[in-house]
Structures are given as C-alpha cells and as structure tokens.
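Everything below, folded, please.
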Amino acid sequence: MSETVTADEPTTHDPADGPTATGERADLLEVLAKHRGFLRFTTRDLTDEQAGQRTTAGELCLGGLIKHVTAVERNWVRFILDGPSAMPDFTRMTEADWARRADEFRMLPGETLAGVLADYAEAALRTDELVATLPDLDAAQPLPDAPWSEPGGRWSARRVLLHIIAETTQHAGHADIVRESLDDAKTMG
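Predicted coordinates for the structure are as follows:
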C-alpha cells in the first residue's frame, strides 16, 4: 500500500543546519530554494502510484522529475569540485547508458515518493553547503564532452549554479503541468 506524502512532512533541510551564505551566494541559494519548493509542492498529498503516473503525452512523472533534478544537481556539484571527469562522456554513451539515464525520469519498482524527496533534500543540503563554503564562485572547469557543450567551453561555479537553478525552474514548470493533468491541482493560481 502506498502512503500519501503531505505538504507538512519535511521534504527539505533547514538552512540553519548548514553554513550560512551571504551576499550573492545567499541570493543564489534563495532563488534555488524557491524553485525547489515549487517542484516539491507539486507532489503534495500524492501516493507513490500517483507520483509515478504519466499524465501527458511525454514520459514525465512527478517522482521521475524530482529524481532527474536530484541527479542533475548532484552531477553538477561534482563537476564544480572535480571538473569534467565527474560527468559521463556523453559522446561515447551506449544505448544501454541512455536507457539507464532515462530511468531518472521514472519511478522504478520499490521507489517511494518519500524516498525520492528525501534523496532530493540530501542533494540540496550538499549543494547549499558547497555554495556557502566554496572559496571562489569564479573557479572554472572545462565542460564535459557532450553534443550540447560548446567546444573548449568552461563554466565557473557561478555558471553551474545558474544552470542548476534553470534546470530546477524548468522542471518545476513541467511538474506543474503533470500535476494539473493528474488532478487539476496547481502550484499557483
């Protein structure tokens, strides 16, 4: 039987639990937290089955969107620390690699919404700690090999954080559409 996750259950960390960010870092984390909140809010009062349900023509489900954003955030945080070696070489991925990557967008057997949300909260805490303690937001790494990467491109930690914010925001919008298609619930309005 599936449990319903309610809006008042903890699905993120308390910023007071980690280092304090100020200035630009606080601004970046505030925007990221706001959009993480929108994404999490789309799952309020859902069962595991509902979180895994496709409601549009695409493959997206709410639990899968949260899994994907979690993986994106983790991978890019590793990139900030370790550079392109932290990322797969997308130009050499096999069909099986792409299939495994597609599982980020689905709720797999045995996965629960509560577990997916807890994993997201853990990734968010790690990101927030890094942003608060990173010595230099201008530190840059060469982009990983990928068809969408500009050849010879480099991203600073700041640019990576802006990318994480953009991904989170984009997928929060997707989640809102999926949720509205599920039961007419909306994040806003």
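
Only C-alpha atoms from now on, for both contacts and neighbour counts.
Will do.

Quick check, S85 in contact with N75.
No. Judged on CA atoms under 8 Å, S85 makes no contact with N75 at a distance of 10.4 Å.

and the two? which has more neighbours close in?
Higher neighbour count among S85 and N75: N75, with 17 against 14, using other CA atoms under 10 Å.

What about the residue nearest to that one when sequence neighbours are not counted, how many residues nearby?
Among residues not flanking N75 along the chain, M87 sits closest, at 6.5 Å (CA to CA, 6 or more residues apart in numbering). M87 has 16 neighbours, counted by other CA under 10 Å.

can you check G153 too?
The number of residues near G153, taken as other CA under 10 Å, comes to 12.

residue contacts, it?
Applying CA atoms under 8 Å, 6 or more residues apart in numbering, we find G153 in contact with P142, L143.

Relative to W76, how far out is it?
15 Å (CA to CA, to the nearest Å).

same deal with A96?
22 Å.

Name the residue in the two with the higher neighbour count.
W76 (21 against 9).

one more to line up against the first:
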Amino acid sequence: MSITETRVSQEAAELLETLAERRQFFRHTVQGLSDEQATSRPTVSQLTLAGLVKHVSEMEAQWARFIVEGAAHMELPENWQTDPGFWEDGWKLLEGETLQSTLAGYEKVAARTEEVVRGLADLNVSHPLPKAPWFQPDASWSARRVLLHLIGETAQHSGHADIIRETIDGQKTMG
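Purely as a prediction, here's the structure:
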C-alpha cells in the first residue's frame, strides 16, 4: 500500500469512526422506547424520535448512493413544493413501520455507507449536486464532503432527539 493510499485509508477510517460515534449517540437516545413514545410529540415541534431516526437513515442512504452514482436519483419531483407527502412521509412512521424496524434499517444503511467508503480509492471522488434551492448552483461534493455532511446532520438531529427524549421521560444521552 502506498503512502497516499494509507493516508486516504486512515482519513476514511477516521471519518467513518466519527460518523459511527454520532450514530451510536443517536441510537442511544431512542433505546428502550415503545413505538408510542417514539412517535409522540411532547413539544410544539412536529418532530418525533422515530421520525428523526427514519429521516437520518433515509438521508444517509441517499448520500451513500450519491457517492457511487451521483445525483441522478436525488432529483426533486416536479411537485415537491406542493406534495405534503414529499416532506411528511420521511419524518414519520408509516403503516407497518416500527421504531425497531426503522433502527434495523438504519443499521443496514450504516453498513452500506461503510462498505461504499471503504471501497473508494480516493475521498476526492466528486459529483455535481442535484438542482435544489438549498444547494449552490453548479456545485459538486466529494465523498469527503458528503461524509462531513453526514456527521453534521447526524449530530444535529441527535441533538433534536436529546431534547425530545428528555421531554418524554427525562433520559439524557450524556450527563
């Protein structure tokens, strides 16, 4: 293995380790909850713990596909602004979904992300971002940037989950 491959491998391993730590904090926040608790809305927010897990899992899966395939599967549907299901369904459990099934799906997504990243020769592999109002026009993201985004998004939503969980039963992830 060359020095460059060693550095890439070490960088990828460190980024994956950081992402795994953030996932663990997030999963810890929802441990021991019933589906009723996980889908409750104890604050004025529409967020639920189960919905947060589902959203983070779906977004990570989408970004792992982006690293491999680019943005083709990320294009917004024409009616994305007017279809309530476009936003709402990704943030709540649908019929047949449970907190446990959502967590199991998240584990599979995490394994797939790790497989994708460990299979890369270079974290600089890059693709143009899809057209969306929240992305800079004509921007591209590298696999490295995607991993940093996933770490940030997982940490941010883990913080949301901490607040909701503490409101439900007083449990805190840390402290």
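
quick one on the thing from earlier: so what's the alignment partner in the second structure of the residue nearest to N75 of the first structure up against?
Matched to the second structure by TM-score structural alignment, M87 of the first structure sits across from M74. M74 of the second structure is in contact with Q62, F66, P130, counting by CA under 8 Å, 6+ apart.

How many residues are close by the last one?
A total of 21 residues lie near P130 of the second structure under the criterion other CA under 10 Å.

Is it part of a helix or strand, or is it coil?
coil (DSSP: H, G, I helix; E, B strand; the rest coil).

Now the equivalent of I164 of the second structure over in the first structure: closest residue in space, sequence neighbours ignored.
Residue pairing (TM-score structural alignment): I164 of the second structure is matched to V178 of the first structure. In space, and not counting its chain neighbours, V178 of the first structure is closest to T55: 5.7 Å by CA to CA, 6+ apart.

Check for me that the one you found belongs to a helix.
No. Counting by three-state DSSP, T55 of the first structure is not found in a helix; it is coil.

That one contacts D176, correct?
No. Between T55 of the first structure and D176 there is no contact under CA under 8 Å: 11.2 Å.

higher neighbour count, those two?
D176 (22 against 18).

residues of the host helix or strand of the more buried one that come out buried?
Assigned by DSSP states H and E, D176 of the first structure falls within helix 157-183. Within helix 157-183 of the first structure, the residues that count as buried by 16 or more other CA atoms under 10 Å are 157-161, 163-165, 167-169, 171-180, 182.

Equivalent analysis for stretch 126-143 of the first structure, please.
T127, D128, E129, L130, V131, A132, L137, A140, Q141, P142, L143.

so that stretch matches what in the second structure?
Taking TM-score structural alignment, stretch 126-143 of the first structure hits residues 112-129 over in the second structure.
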